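Trainee: can you look at this prediction? I've put the sequence above it.
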Amino acid sequence: MRLHGTVTSPFVRRVRVVAQELGLSLEWVDTTTPEGQASLQRLSPLRKVPVLEVDGVGVLDSHAICDLLLAREAGEAGDFRRPRAATQIAEGNVIHAIDGAAEAAIRLFYFRRDAVDSEAIPYMRLERERVARALAWLDERVRGPWCTEVDGFGLAELAVVTAVEWMQFRAVAAMEPYPRLLALVAAHAERPSLRGTRPPGM
């Protein structure tokens, strides 16, 4: 299986973390290279990362990729908490909220990188508000280092850590108003799979 992506993408990093937690080795395709871009375009009409190539077919979304890896490796995953029916709604809501914030923050980052005044565009002002609302909502709901009523590091915690660390790295959102989220991120910072996938400078 070949994973297409960039080392800085929070969504790609989630897949890399899950693979490490499961003890899987994925061949890496760097999509910042011309060869990587050509392979990505062959597999995905969206040209978004991550894409996992499985038997010549692209799996086009980080959630689908993580679900596939967890299903294929149905045995032990160390202390990585697999999704459970009892926490499905809470975990799903956390993941969707942080994903919405991350996607909005990514758009803000690219506007800034391309020297576009996002504050002059009403939709982009809404995107900035969306980031703040989602982070505030999450900050009220996390329980110490966990995102649900069940202890353990799972997909929800992974989504929060990778998104928040990316927002800090790119300086797209002030994180000081969200001390519980910052504490959650700090609690997991030295987890080997997170430390091993953290881009230089993050």
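Mentor: That came through fine. Numbers count the residues shown, from 1 in each chain.
Trainee: from now on I want contacts and neighbour counts done on CA atoms only, so please keep to that.
Mentor: Fine.
Trainee: and the helix ranked longest in the chain, what other elements does it pack with?
Mentor: Ordering each helix of the chain by length in residues (DSSP state H) puts helix 88-113 first. On a contact count with 3 or more Cα pairs under 8 Å, 6 or more residues apart in numbering; DSSP states H and E, helix 88-113 meets helix 122-141, helix 155-170.
Trainee: return the list of helices and strands in contact with the shortest one.
Mentor: Pointing back at helix 155-170 there. If you count contacts as 3+ Cα pairs under 8 Å, 6+ apart, helix 155-170 packs onto helix 10-22, helix 88-113, helix 179-188.
Trainee: and it with helix 88-113, angle?
Mentor: Angle between the axes of helix 155-170 and helix 88-113 is 20 degrees (criterion: axes from the mean of the first three to the mean of the last three Cα atoms, to 10 degrees).
Trainee: with the longest one instead?
Mentor: In terms of direction (the same axes, to 10 degrees), helix 122-141 departs from helix 88-113 by 140 degrees.
Trainee: against that first model, consider the following:
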Amino acid sequence: MKLIGSYTSPFARKVRVVLAEKKIEYDFVIDSPWLEDSKVPSINPLGKIPVLVLDDETPLFDSRVIVEYIDNVTPNNKLFPAPNRERTEVKRWEALADGICDAAATAFLEAKRPKGQKSNEWIERQRGKIMRSLEFMAEELGEKPFCMGTHFSMADIAVGTALGYLAFRFADINWQESHPNLEKLFTKLMQRPSFADTVPHD
């Protein structure tokens, strides 16, 4: 199988971390829908990354669909629990983390628009979502070693990816200082090869 994405996309990183944790080999094809000659729209009609192309050429998107598929490919290192209340909580963590990434990516792209076209009000709206989500995240985590308590799960991968993207694109949002429990979790996650080997870069 091959994964189409970029080194900067937090959603592609999330998938790469899951593939590493599951010890699944794949080809990483660098592409972005923002490139003029991008092949992404011809593979994913939504024109978004990441896209996982299976061996039979079936394209899977978006990242939440992809990671759930990958977790079911092999029985080792399960990241999602069986369908129950706990699974719903894991997916809620993932939705929250993905929402932070969505807001951050939107604010980043808006800020790159020409001065007369960009909306500072829109950027602040996205940053507000991020700040509220970080508060909620920190409160939910509390003093637990991992998002779901004592065990590593998809919730931690999603949260770690979101925090990593903020550290990469929004250093001025100093979540490390305002939410030390999130920094503690992030530091622990960065000790895992799956995270250390997928740090975003331009």
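Mentor: Here it is on my side, so go on. Nothing here was measured: the structure is a model prediction, and the numbers come from that model.
Trainee: hang on, the earlier thing: most tightly surrounded among the helices and strands packed on helix 155-170 of structure 1?
Mentor: Highest mean neighbour count of these: helix 10-22, a mean of 23 (counted as mean count of other Cα atoms under 10 Å).
Trainee: hmm, residue 53 of structure 2 is touching residue 2, no?
Mentor: Yes. Using Cα atoms under 8 Å, residue 53 of structure 2 is in contact with residue 2, at 5.3 Å.
Trainee: who has more neighbours, these two?
Mentor: More crowded of residue 53 of structure 2 and residue 2, by other Cα atoms under 10 Å: residue 53, with 20 against 16.
Trainee: ok, now which ones touch the closest residue to the more buried one other than its chain neighbours?
Mentor: Distance criterion Cα to Cα, 6 or more residues apart in numbering; nearest residue to residue 53 of structure 2, sequence neighbours excluded, is residue 59 at 4.4 Å. Contacts for residue 59 of structure 2 (Cα atoms under 8 Å, 6 or more residues apart in numbering) come out as 43-44, 51-53.
Trainee: ok, now with 10 Å
Mentor: Taking Cα atoms under 10 Å, 6 or more residues apart in numbering as the contact definition, residue 59 of structure 2 lies against 1-4, 43-44, 51-53, 66.
Trainee: and those, which two are furthest apart?
Mentor: The span of those, defined through Cα to Cα, is set by 1 and 44 at 15.5 Å.
Trainee: higher neighbour count, those two?
Mentor: Taking neighbours as other Cα under 10 Å, residue 1 of structure 2 and residue 44 compare with residue 44 leading, 19 against 15.
Trainee: and residue 45 of structure 2, helix, strand or coil?
Mentor: At residue 45 of structure 2 the chain is in coil, as set by DSSP: H, G, I helix; E, B strand; the rest coil.
Trainee: that one: what's it in contact with?
Mentor: Residues near residue 45 of structure 2 by Cα under 10 Å, 6+ apart: residue 61.
Trainee: against residue 140 of structure 1, how distant is the counterpart of it in structure 1?
Mentor: Under the alignment (TM-score structural alignment), residue 45 of structure 2 pairs with residue 45 of structure 1. Using Cα to Cα, to the nearest Å, residue 45 of structure 1 is found at 38 Å from residue 140 of structure 1.
Trainee: residue 165 of structure 1 too?
Mentor: Separation of residue 165 of structure 1 from residue 140 of structure 1 (Cα to Cα): 19 Å.
Trainee: between the two, which is the more surrounded one?
Mentor: Taking other Cα under 10 Å, residue 165 of structure 1 and residue 140 do not tie; residue 165 has more neighbours (19 against 12).
Trainee: what is the burial count for the equivalent of residue 156 of structure 2 over in structure 1?
Mentor: The equivalent of residue 156 of structure 2 in structure 1 is residue 157 (alignment by TM-score structural alignment). Look at residue 157 of structure 1: counted by other Cα under 10 Å, it has 22 neighbours.
Trainee: wait, doesn't residue 157 of structure 1 sit right on residue 142?
Mentor: Yes. Contact criterion Cα atoms under 10 Å: residue 157 of structure 1 and residue 142 qualify, at 9.4 Å.
Trainee: which residue packs closest to residue 195 of structure 1, ignoring adjacent ones?
Mentor: Excluding its sequence neighbours, the residue lying closest to residue 195 of structure 1 (Cα to Cα, 6+ apart) is residue 189, at 6.7 Å.
Trainee: over to residue 126 of structure 2?
Mentor: In space, and not counting its chain neighbours, residue 126 of structure 2 is closest to residue 103: 5.0 Å by Cα to Cα, 6+ apart.
Trainee: hmm, back to that, please name the residues that touch the match of residue 156 of structure 2.
Mentor: Going by Cα under 10 Å, 6+ apart, residue 157 of structure 1 touches 81, 91, 94-95, 142, 145-148, 184-185, 188.
Trainee: for residue 171 of structure 1, state which of those is nearest.
Mentor: For the contacts of residue 157 of structure 1, the residue nearest residue 171 of structure 1 by Cα to Cα is residue 185; the value is 15.9 Å.
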